[in-house]
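**Student:** can't give you the sequence, but here's the structure:
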């Protein structure tokens, strides 16, 4: 698929509308929910499985990054409440942690230990003003987007990435399709915008077509209870 087609999709209605929906959801509806979910506070059985799954996924992505990141620059693209950004900074990285939801960034800023090199920002992870990075991580920040939008975002981020880009997507599995249809991930009062299940083979094909010089390296799927997410490592060409 030609880059110009991907670019038009990236700035088209599907991407922009979904991003705005996510901003509204996290800032106006679910800030307290996600503050609790990403803490050690007691949560319901459903949310406990989501918390456990997210912790396992974060540990997996961190294991794909260097143990010593001194002198390296990392973008946490969709940082949420900041756990991954904090760990990367503890390894010595200079971290730019950005999210569309200002309420989550504020929680992250308040939780972060003092003395870490983290630049907390509210805005679009695709902002070219953020500069270039050695590593980029987008954990569960693309699970609400369709395949073509995911690939367009990955392509745009990879153009500013030197070593590796790690991202996750919602794999198209029977259990996830059922949960997606029923809509029981969270109670109705604060349910998240719909997750978009994506076929892994399709995503790999689209990335190979859009980014012929890139390499798809490590791959891992975390699945348990009400959490299912698949991680891919992209090495830019």
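**Tutor:** Everything's here; your move. No experiment lies behind these values; they were computed from the predicted model shown. Numbers count the residues shown, from 1 in each chain.
**Student:** CA only for contacts and neighbour counts going forward, please
**Tutor:** Fine.
**Student:** count of neighbours near the closest residue in space to residue 84 that isn't next to it in sequence?
**Tutor:** Spatially, and ignoring its direct neighbours in sequence, residue 84 is nearest to residue 58 (6.6 Å; CA to CA, 6 or more residues apart in numbering). Counted with other CA atoms under 10 Å, residues neighbouring residue 58 total 18.
**Student:** likewise residue 202?
**Tutor:** 12.
**Student:** Wasn't residue 36 part of a strand?
**Tutor:** No: counting by DSSP: H, G, I helix; E, B strand; the rest coil, residue 36 falls outside a strand, being helix.
**Student:** What about it, how many residues nearby?
**Tutor:** Residues lying near residue 36 (other CA under 10 Å) number 15.
**Student:** try this one side by side with the last:
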């Protein structure tokens, strides 16, 4: 396992078990304290709605919510008729997900701790902290455990985010979330085609001010 992946895991776990927990609980309830948070809430709402639409009839599907957080999307999947299992490395978030979605099965686990097979796997903003090489390895691993479809999001490398990253370095703040990896979309798609067994089905970019993400649907080639 790459050191970059282990480092990202440590930072993510620490953040979501501490200062990030209450923030993401608010996001799960659709609450925002400022303009930036409001754009994140709105963007995630659009992303969740798009995944639900792309998935069609969720009734009876076994779904892994990989990086389930506090259970916001798991709640919607269950309401749509899916049988949901969620994993997350944050113990606090797993506890919150169990409370929010008592019908689901949730456990504290790393992505590589996934050993079962599911009809569909969803990674909603849970892979955005990993560099390109780590991201590809994670997708390949998760792809071995899905029967039909894998949905994931990544943050595309743009001038806007390069500026934001620079500003973040110039004006560092305490207790900030882990750094989001900026991914070159064209190169990622090329590497998916040549280095994995996964087939790109469709993509869409979701833009909501400070929330910029690309949603991808993959299937086995």
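**Tutor:** Cool, got the structure. What you see is a predicted model; the values in this text were computed from it and never measured.
**Student:** Structural similarity score between the chains, please.
**Tutor:** Taking TM-score structural alignment, normalised by the length of the second structure as the basis, the two superposed chains have a TM-score of 0.93; 219 aligned residues with a CA RMSD of 1.7 Å.
**Student:** Tell me which residue of the second structure matches up with the residue nearest to residue 84 of the first structure.
**Tutor:** Aligned by TM-score structural alignment, residue 58 of the first structure pairs with residue 48 of the second structure.
**Student:** Give me the buried positions along the helix or strand harbouring its match.
**Tutor:** Applying DSSP states H and E as the criterion places residue 48 of the second structure in helix 35-55. For helix 35-55 of the second structure, the buried set under the neighbour-count rule, 16 or more other CA atoms under 10 Å, comprises 37-45, 47-48, 51-52.
**Student:** so residue 169 of the second structure, which of the three states?
**Tutor:** Secondary structure of residue 169 of the second structure, per three-state DSSP, is helix.
**Student:** what's the distance between residue 17 of the first structure and residue 129 of the first structure?
**Tutor:** Using CA to CA, to the nearest Å, residue 17 of the first structure is found at 22 Å from residue 129 of the first structure.
**Student:** quick one, which of those two is more surrounded?
**Tutor:** Neighbour totals were compared for residue 17 of the first structure and residue 129, and residue 17 leads with 12 against 7 (other CA under 10 Å).
**Student:** can you give me the helices for the second structure?
**Tutor:** In the second structure, the helices defined using DSSP state H lie at 3-17, 19-28, 35-55, 72-79, 91-100, 132-143, 159-170, 185-195.
**Student:** angle of the fifth one against helix 3-17?
**Tutor:** Relative orientation of helix 91-100 of the second structure versus helix 3-17 (axes from the mean of the first three to the mean of the last three CA atoms, to 10 degrees): 50 degrees.
**Student:** average offset between helix 91-100 of the second structure and the first structure?
**Tutor:** Following superposition, helix 91-100 of the second structure is found to deviate from the first structure by 1.8 Å on average (mean CA distance after the TM-score superposition for the first structure).
**Student:** circling back to that earlier point, which residues are in contact with the helix holding residue 48 of the second structure?
**Tutor:** Under the contact criterion CA atoms under 8 Å, 6 or more residues apart in numbering, helix 35-55 of the second structure has outside partners 27, 30-32, 58, 73, 77, 124, 151, 206-212, 215.
**Student:** List buried residues within the residues you listed.
**Tutor:** 27, 30, 32, 58, 73, 77, 124, 151, 206-208, 210-212, 215.
**Student:** Which of those fall in strands?
**Tutor:** Among those, the ones falling in strands (DSSP state E) are 151, 206-208, 211-212, 215.
**Student:** Pull up the aligned stretch in the second structure for stretch 90-106 of the first structure.
**Tutor:** Counting by TM-score structural alignment, stretch 90-106 of the first structure corresponds to 79-95 in the second structure.
**Student:** Which positions in that stretch come out as buried?
**Tutor:** 80, 82-95.
**Student:** Stretch 127-137 of the second structure too?
**Tutor:** For stretch 127-137 of the second structure, by 16+ other CA under 10 Å, it's 127-132, 134-137.
**Student:** equivalent range in the first structure for it?
**Tutor:** With TM-score structural alignment as the criterion, stretch 127-137 of the second structure aligns to 142-152.
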